[in-house]
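Novice: Provided below for reference: sequence and predicted model.
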Amino acid sequence: MATNNSSEYAIEVNDVTMIFNMASEQLNSLKEYFIKLMKHELFFNEFRALKHISFKVKPGEVVGLVGTNGSGKSTMLKVIAGVLEASEGECVVRGNIAPLIELGAGFDLELTARENIYLNGALLGYTEKFIDEHFQEIVDFAELPDFVDMPMKNFSSGMVARIAFAIATITEPDILIVDETLSVGDVFFQEKCERRIQSFIDNGNVTVLFVSHSIEQVERICTRAVWIEKGDLRMDGPVREVCDAYRAQFA
């Protein structure tokens, strides 16, 4: 996608490398870790989760990230969402992001669902008045009216996912980032979430980055795919071509 006007892109990932330092030996407790650290006996190995990744996404594009477990897909989404800062390179994002990356992130599980709707909504930039106006809509979409005043520590991961998705998608964001959220919970709610995402796509105003272990789901939702394997950008192109190549690799 060549262009002279970079502002045409909603997302620009430019030569991004993500490095994590991992302890070179297995430690059995936090106490053992700090003792070795204080004695300068702890050594680290460098792990490159992403290696010089570059791609661009235009507004309204629906892009799936595919790759085997541990290949860097979720790390890439966290860099784009601003959860992680790239070790090298840069990521430029234009527009507000609704990130559905880690279930429960932004929630205080000691609080009730009602309280967390206001808390998480505030983190996403919603005003209290806006939440007041859309509170029932959020609860209805999540299908949890009988649990709204229950502490969320008692919720299943599927119930947390329902609340998180309902809050993040109550309005159309500029950029929606979805990482495995649709794999949690029952198939009927997954389909409901897919329909909401599809409605955003049909309107053509929302840029979507989507990660799923289901290649069929990526093909169904996305128009383009980026294949990241062991931290390397393997392929970027039309969703069917990339997914076919990905399947062939492991056939």
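Specialist: Perfect, thanks for sending it.

Novice: rest of the way, CA atoms for contacts and neighbours
Specialist: Noted.

Novice: for the protein, what's the longest helix?
Specialist: Identified as the longest helix of the chain according to DSSP state H is helix 187-203.

Novice: leaving out sequence neighbours, find the closest residue to residue 12.
Specialist: residue 56 (4.5 Å; C-alpha to C-alpha, 6 or more residues apart in numbering).

Novice: before we move on, what about residue 162?
Specialist: That would be residue 142: by C-alpha to C-alpha, 6+ apart, it lies 4.8 Å from residue 162.

Novice: could you give the number of residues near that neighbour?
Specialist: 21 (other C-alpha atoms under 10 Å).

Novice: below is structure B, check it against A:
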Amino acid sequence: MAPALAVEELTWRIGGRAIVDGVAFAAAPGELLAVIGPNGAGKTSLFNLISGLTRPDSGRILLGGRDVTRLAPHRRVRHGLGRTFQTSSVFPGLTVAENVQLAAQAAVSGPIGALAVWRRIGGPARDRAADALERTRLAHRARALAGALSHGEKRKLELAILLAAGPSVILLDEPMAGMAVEEVPDLSELIRQVHRDGATILMVEHHIEVVLGLAERIAVLHHGALLACDRPAAVVDDPAVREAYLGEPL
């Protein structure tokens, strides 16, 4: 079986400096792989390459065995890739349900069709949206404006939007960023459930407790290169990883 996602010798440079330097790893179908590293290690740049926002200088990106290296971001979405960003990205003037329905309709009819008919959502899209809201425990907030949600609820809404699109591979770029301490366990449990439901997840996250509680393997970036990729216990005990963090807690 082909990996759900594989990157092969992926490299991206700015002014001769390698921001992502020959990174290679593969995520198995249904695996939750965390990506960690000190600030400036290249984690978000790696996600930008995988999602198509940046074109690599060399290397390949394979999604379910298909080479998507030269595909535009929206075409990668059509092939099953979904992503969240460090900052919340929702339509604040639409309701929670409308945000999710728009994503569901885009998955069913494409982005142009979604913009044309989103106010009269069809059966398959409506069912997708309702399921995503239930899975993220937002059904009771369906009629609320997205802009009125708390930060933690917006993070859940972003996850609901992703689920409505039906991705097979999900990139979560610091999902806990900016969240209140008391909100972190709830979102962590939602991510765990999405993983249990079969999604392949790559997650960049600075909360090491969250990483150790969720990840099956951890990839460590340092100066753009892959320093380690192993089970959490092995990564925590790796002297090179500890040295790279210069005393940051693992």
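Specialist: That came in fine, so what should we check first? Here the structure is a predicted model, which means the values were calculated and not measured.

Novice: let me see the TM-score of these two.
Specialist: In this superposition the chains share a TM-score of 0.72, using TM-score structural alignment, normalised by the length of the second structure; 217 aligned residues with a C-alpha RMSD of 2.9 Å.

Novice: and the contacts of stretch 147-154 of the second structure?
Specialist: For stretch 147-154 of the second structure, contacts defined as C-alpha atoms under 8 Å, 6 or more residues apart in numbering pick out 88, 90-94, 138, 146, 178-180, 183, 187.

Novice: spatially central residue for the first structure, please.
Specialist: residue 101 (3.2 Å; C-alpha atoms, centre = their mean).

Novice: what range in the second structure does the strand or helix carrying residue 36 of the first structure sit on?
Specialist: Assigning secondary structure by DSSP states H and E places residue 36 of the first structure in helix 30-38. Mapping helix 30-38 of the first structure onto the second structure (TM-score structural alignment) gives no aligned residues.

Novice: and if you look at stretch 213-230 of the first structure?
Specialist: Using TM-score structural alignment, stretch 213-230 of the first structure pairs with 206-223 in the second structure.

Novice: what's near enough to touch the equivalent of residue 99 of the second structure over in the first structure?
Specialist: Aligning on TM-score structural alignment places residue 99 of the second structure opposite residue 116 in the first structure. Counting by C-alpha under 8 Å, 6+ apart, residue 116 of the first structure touches 107-108.

Novice: in the strand or helix carrying residue 116 of the first structure, what counts as buried?
Specialist: Here residue 116 of the first structure sits within helix 113-123, counting by DSSP H and E. Residues 113-121 are the ones in helix 113-123 of the first structure that count as buried (16 or more other C-alpha atoms under 10 Å).

Novice: closest to residue 231 of the first structure out of those residues?
Specialist: residue 120 (31.2 Å; C-alpha to C-alpha).

Novice: which secondary structure elements does the host helix or strand of residue 226 of the second structure contact?
Specialist: If you go by DSSP H and E, residue 226 of the second structure is part of strand 225-230. Secondary-structure packing of strand 225-230 of the second structure (3 or more C-alpha pairs under 8 Å, 6 or more residues apart in numbering; DSSP states H and E): strand 17-27, strand 217-222, helix 239-245.

Novice: the longest one - contacts with which helices or strands?
Specialist: Strand 17-27 of the second structure sits against strand 5-14, helix 43-51, strand 225-230, with contacts defined as 3+ C-alpha pairs under 8 Å, 6+ apart.

Novice: in the helix holding residue 36 of the first structure, what's buried?
Specialist: Result for helix 30-38 of the first structure [16+ other C-alpha under 10 Å]: buried residues residue 33.

Novice: could you do stretch 127-134 of the second structure as well?
Specialist: 128-133.

Novice: in a markdown table: those, plus secondary structure and distance to residue 77 of the second structure.
Specialist: Below are those laid out as a markdown table (DSSP: H, G, I helix; E, B strand; the rest coil; distance: C-alpha to C-alpha, whole Å):
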| residue | secondary structure | distance to residue 77 of the second structure |
| --- | --- | --- |
| 128 | helix | 16 |
| 129 | helix | 17 |
| 130 | helix | 21 |
| 131 | helix | 20 |
| 132 | helix | 17 |
| 133 | helix | 20 |
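
Novice: redo those residues as a markdown table? Include distance to residue 3 of the second structure.
Specialist: Below are these laid out as a markdown table (distance: C-alpha to C-alpha, whole Å):
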| residue | distance to residue 3 of the second structure |
| --- | --- |
| 128 | 26 |
| 129 | 28 |
| 130 | 30 |
| 131 | 27 |
| 132 | 25 |
| 133 | 29 |
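
Novice: now the contacts of stretch 147-154 of the second structure as a markdown table including secondary structure and neighbour count?
Specialist: A markdown table is the format used below for these (DSSP: H, G, I helix; E, B strand; the rest coil; neighbours: other C-alpha atoms under 10 Å):
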| residue | secondary structure | neighbour count |
| --- | --- | --- |
| 88 | coil | 17 |
| 90 | coil | 18 |
| 91 | coil | 14 |
| 92 | coil | 15 |
| 93 | coil | 13 |
| 94 | coil | 16 |
| 138 | coil | 20 |
| 146 | helix | 22 |
| 178 | coil | 14 |
| 179 | coil | 15 |
| 180 | coil | 10 |
| 183 | helix | 13 |
| 187 | helix | 21 |
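
Novice: no further questions, thank you.
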